[in-house]
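Peer 1: just need the structure, nothing else, for what follows:
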Amino acid sequence: HVAHLVPSAAAGIGTLLDLDEATISQAVAQALHTTTATRQSRKGEISTWKAHAPAFAGKMAVEAVDRAMRGQTSPSPIYEGEDGVIAWMLDGPDASYDVPLPAPGEPKRAILDSYTKEHSAEYQAQAWIDLARKLHNEASFDPADVASIVLHTSHHTHYVIGSGANDPQKYDPKASRETLDHSIPYIFAVALQDGGWHHVDSYLPARAARPDTVALWHKITTAEDAEWTRRYHSEDPDEKAFGGRVEITLENGTVLTDEIAVADAHPLGARPFARENYVAKFRLLAEPVLAPEEIERFLDLAQRLPELTAAEVQELNIVAKGGVLDSVASPKGLF
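Peer 2: Predicted coordinates for the structure are as follows:
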């Protein structure tokens, strides 16, 4: 993700600062050149670096803009150059990409093509959590009676967060939170048993080590399905899908099937996220670390964004409640 986030953030910062095109171009080039990462970040025991990648991206974007403003030049052209990103990290030196851009003055609506995460888990897991929640609430079977569960899904889901990754860590109760976040067998098992997903409790070591969860978890596999892969890559928003079909075989031989295309919170989902859902999610995540008055102050500003004064924009930040930062371990490094 850093290879997308950092150039985007650098371009955004440059635009907000009203920098000239040449400076922004140099900032974007440096931002991308210094942050291209490999798929290894999603393999095996997933690291805390992966968990902090968005913050790292923001840091690198700020530094890239700062250096470009000071006159530092960067490897260019970074995307289409002979030894650039396209040649070595994408489809090769002969590849060609068409990137649609808004015309001058045209509203920039690309953010509307992004998808909300209701649950604190990998995006490809969102729809599966919702399907597991639905099955739990229907209570048509006892998870303890399951013989096997197969999630028929896209190539990406199968090979990145599914059993197709061939990562034993995805089935390890002692795996890191970051690894469990990228294990759809674990996520589906917990959501099926609990009827939901919690950003803290669902990842606790004690939760992952629960014997009945481990037993169910190890009965869940994924399988690539050509049709779900096709829909995953579809450019038609009405057809594009991130879910799949579940096949549950019970010990008595009964086979149950169900499917889901998109998460409930998706614009085409069963319960598209609205303003109140975003506010509720912010409160859920903020309450442990922010004072009530700080939560209200920030929400008031954020919900009046178009009318804020320059001084109020500078207040769009948050201050942790007393003792929170001191409670976080800070191992000694170089600085």
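Peer 1: CA atoms for contacts and neighbours, from now on please.
Peer 2: OK.
Peer 1: next helix or strand past the longest helix anywhere in the chain?
Peer 2: Counting by DSSP state H, the longest helix found in the chain is helix 53-69. Later in the chain than helix 53-69, the nearest helix or strand by DSSP states H and E is helix 85-89.
Peer 1: related to what we said a few turns ago, what separates the longest helix of the chain from the chain centre, distance-wise?
Peer 2: The chain centroid and the centroid of helix 53-69 are separated by 20 Å, computed with Cα atoms, centre = their mean, to the nearest Å.
Peer 1: same check, this time on stretch 268-278
Peer 2: On Cα atoms, centre = their mean, the centre of stretch 268-278 falls 17 Å from the chain's centre.
Peer 1: what are the contacting residues of that stretch?
Peer 2: With contact meaning Cα atoms under 8 Å, 6 or more residues apart in numbering, stretch 268-278 is reached by 116, 238, 262-267.
Peer 1: same question, stretch 45-54
Peer 2: For stretch 45-54, contacts defined as Cα under 8 Å, 6+ apart pick out 1-2, 5, 41-42, 169, 175-176, 178-179.
Peer 1: any of the residues you listed buried? List them.
Peer 2: Among these, those classed as buried by 16 or more other Cα atoms under 10 Å are 2, 5, 42, 169, 175-176, 178-179.
Peer 1: what is the nearest of the contacts of stretch 45-54 to residue 315?
Peer 2: Residue 315 lies nearest to residue 5 out of these, by Cα to Cα, at 23.9 Å.
Peer 1: and the strands in the stretch 1-150 of the chain?
Peer 2: Remark: strands assigned in the stretch 1-150 of the chain by DSSP state E, counting those that start in this stretch are 146-153.
Peer 1: how about the helices in it?
Peer 2: Using DSSP state H, counting those that start in this stretch, the helices of the stretch 1-150 of the chain run over 2-16, 21-33, 48-51, 53-69, 85-89, 126-138.
Peer 1: contact partners of stretch 87-105?
Peer 2: By Cα under 8 Å, 6+ apart, stretch 87-105 touches 80-83, 86, 108.
Peer 1: one more, for comparison:
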Amino acid sequence: MDSLTQQLVELAHDTRYHTLGTETVHECKRRLIDTIACAMGSFDHPLSVSMRELASHYHGTPGAGIWGTTSRTTPEMAAFVNGVMLRVGENSDTYIGKGGGGHPSDMISGMVAAADACGANGRALVEAVVIGYDVYCRLMDASNLGEKGFDQVVHVVLGTVLGVGKLFGLTAVQMHHAVALAIAPNMALRQTRHGQLSHWKGCAGANAVRNAIFAAALAKRGVEGPASIFDGKQGLCSVTGNFAWPALEEFRSHRMITRTSIKPLPVCYHTQSAALAALELHTKLNLGEVDDIHVETYKTAVDMAAGDAGQWTPRTPESADHSLPFVVATALERGRVEPNCFHADELCHPGVLRLMAKVRVTEDQALSRLWPESAAARVTVRGASGREVSSEVLYPKGHIRNPMSDAEISAKFVALFGPRSGAGACDRALKALWEIDESDDLNTDLLVPLSLQAV
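Peer 2: Got it, this is the predicted structure:
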């Protein structure tokens, strides 16, 4: 077992609920609530509906539940379907590290499916989620895989396989093989995030958690993975260069789930501050007389949300919610940024397109220097008379320096789940999530309240 794998296996086996601390457990509950809210808010998305139909053809024992229904499928397919639902609406959490950014909550569908399948209790689920976040975020800080052309879901498959391996009770040797079986076949390409974005943007993380569960299941049954998956002759480090994990004590003392940001708006994280600034300006000018809209932000935001031609002429919902011009024009024109603003039939909204034509996006070097500690943007709108109004956001709501309160997290859950479930089922599901560590039966205590058919 190479040294990096050994450290990861030690982390997984060392993590125990009773040592996590109150803050870590509470933050885990907040991420679970936020993530399932995102999934239920996208329950009727065409891709969610299609993937649920696909999952209906897969059956196995033990099974796992599909959120919002009474249906069960294989753990791998449950993780995939629920993972699509939680990501397709583009409103799940974010971690920004030295190696880029991504969505660690992608892993949660895998952890819940595995916990459901093996009959784990809520405390074991919390352990698994905390492990996953530690691995995902620490890898993001240790190595810039995006520079090498690899997608953020590589972090997802590695974090998930360790959390799922913990739930499955893998031995140290089995966990070692599970890590290798997760990495070797799942080095996904970052092209997923470029050009006109496709359905795969919402499926990539879900596919990673599906494959992580399969890797853990293989290892549990004695399948061996490639040796020295990190530091071997053609292991991961041969591509990325050498990197190091923190010592185990550092993992114990700084749990990364406390360091991720939660989104208030269903758009790419690099557009959050600009969208919030634009919303503040919505009523401050006659939009029919707007001459110029200037968005100034940090370089990564310019590159990732305005650096591709497709982001200036988005033809898919996935491209629109990753487009600074479209998001800012939507906020200014409509005074709201909600999931239905990015439906396919809204991409040609005449008012939004009119304002998009007036948008400029440039880098502000001072804001770039604040990145990644800040994710700042400034929006300045000039009218025909020459009058200007401007708004700047340094830390968008939900950022670790401007966190959403528990009440705001709960309100997001109610807003996204409540319209489908009714108040009673919504309250029961929310209560179950705040008390998840008290559950000894996740199917009864969590999945049943989430079932839309239980209303």
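Peer 1: one step back: which stretch of the second structure lines up against the longest helix of the first structure?
Peer 2: Matched against the second structure by TM-score structural alignment, helix 53-69 of the first structure falls on residues 204-220.
Peer 1: residue at max distance from the center of the second structure?
Peer 2: Taking Cα atoms, centre = their mean, the residue of the second structure most remote from its mean C-alpha position is residue 385, at 42.7 Å.
Peer 1: quick one: secondary structure of the equivalent of that one over in the first structure?
Peer 2: Taking TM-score structural alignment, residue 385 of the second structure has residue 252 as its aligned residue in the first structure. The assignment at residue 252 of the first structure comes out as coil when based on DSSP: H, G, I helix; E, B strand; the rest coil.
Peer 1: before we move on, what about residue 400 of the second structure?
Peer 2: Under three-state DSSP, residue 400 of the second structure falls in the coil class.
Peer 1: what does it align to in the first structure?
Peer 2: Using TM-score structural alignment, residue 400 of the second structure sits opposite residue 267 in the first structure.
Peer 1: roughly how far does its match sit from residue 261 of the first structure?
Peer 2: Per Cα to Cα, to the nearest Å, residue 267 of the first structure is found 12 Å from residue 261 of the first structure.
Peer 1: and residue 309 of the first structure, how far is that from residue 80 of the first structure?
Peer 2: Using Cα to Cα, one gets 41 Å for the distance from residue 309 of the first structure to residue 80 of the first structure.
Peer 1: compare neighbour counts for these two and give me the winner.
Peer 2: residue 80 (17 against 9; other Cα atoms under 10 Å).
Peer 1: related to what we said a few turns ago, tilt between the longest helix of the first structure and helix 2-16?
Peer 2: Calculated by axes from the mean of the first three to the mean of the last three Cα atoms, to 10 degrees, helix 53-69 of the first structure forms an angle of 50 degrees with helix 2-16.
Peer 1: returning to what we had before: got TSV for the helices of the stretch 1-150 of the first structure, with distance to residue 157 of the first structure too?
Peer 2: Compiled in TSV, those are given as follows (distance: least, Cα to Cα, whole Å):
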stretch	distance to residue 157 of the first structure
helix 2-16	20
helix 21-33	26
helix 48-51	18
helix 53-69	20
helix 85-89	21
helix 126-138	11
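Peer 1: let me know which of those helices is tucked in deepest.
Peer 2: helix 21-33 (a mean of 23; mean count of other Cα atoms under 10 Å).
Peer 1: where does that one end up in the second structure?
Peer 2: Under TM-score structural alignment, the match for helix 21-33 of the first structure is residues 172-184.
Peer 1: distance from the chain centre to that stretch, please.
Peer 2: 24 Å.
Peer 1: now do the strands in the stretch 301-450 of the second structure.
Peer 2: With DSSP E, counting those that start in this stretch as the criterion, the stretch 301-450 of the second structure has strands spanning 359-363, 377-383, 388-393.
Peer 1: buried deepest among those, which one?
Peer 2: strand 377-383 comes out most buried of the strands of the stretch 301-450 of the second structure by mean count of other Cα under 10 Å, with a mean of 23.
Peer 1: that one against the first structure, how far on average?
Peer 2: Average distance, strand 377-383 of the second structure versus aligned residues of the first structure after superposition (mean Cα distance after the TM-score superposition for the first structure): 2.8 Å.
Peer 1: then stretch 425-434 of the second structure?
Peer 2: With mean Cα distance after the TM-score superposition for the first structure, stretch 425-434 of the second structure averages 1.9 Å from its match.
Peer 1: what range in the first structure matches that stretch?
Peer 2: Under TM-score structural alignment, stretch 425-434 of the second structure corresponds to residues 294-303 of the first structure.
Peer 1: now what about stretch 294-306 of the second structure, what contacts it?
Peer 2: Here stretch 294-306 of the second structure makes contact (Cα under 8 Å, 6+ apart) with 268, 270-271, 274, 311-312, 322-325, 359-369, 371, 375-381.
Peer 1: show me the contacts for the closest residue to residue 71 of the first structure other than its chain neighbours.
Peer 2: Nearest non-adjacent residue to residue 71 of the first structure, counting by Cα to Cα, 6 or more residues apart in numbering: residue 23, 7.9 Å away. Counting by Cα under 8 Å, 6+ apart, residue 23 of the first structure touches 14, 65, 68-69, 71.
Peer 1: ok, so of these, who is nearest residue 317 of the first structure?
Peer 2: residue 14 (19.9 Å).
Peer 1: thinking again about what came up before, quick one: the match of residue 385 of the second structure from residue 150 of the first structure, how far?
Peer 2: Counting by Cα to Cα, the gap from residue 252 of the first structure to residue 150 of the first structure is 17 Å.
Peer 1: same thing with residue 10 of the first structure?
Peer 2: Separation of residue 10 of the first structure from residue 150 of the first structure (Cα to Cα): 42 Å.
Peer 1: repeat for residue 158 of the first structure
Peer 2: For residue 158 of the first structure, the distance to residue 150 of the first structure (Cα to Cα) stands at 11 Å.
Peer 1: burial of whatever residue of the second structure lines up with residue 114 of the first structure, as a residue count?
Peer 2: Mapped onto the second structure by TM-score structural alignment, residue 114 of the first structure lines up with residue 260. Residue 260 of the second structure: 24 surrounding residues under other Cα under 10 Å.
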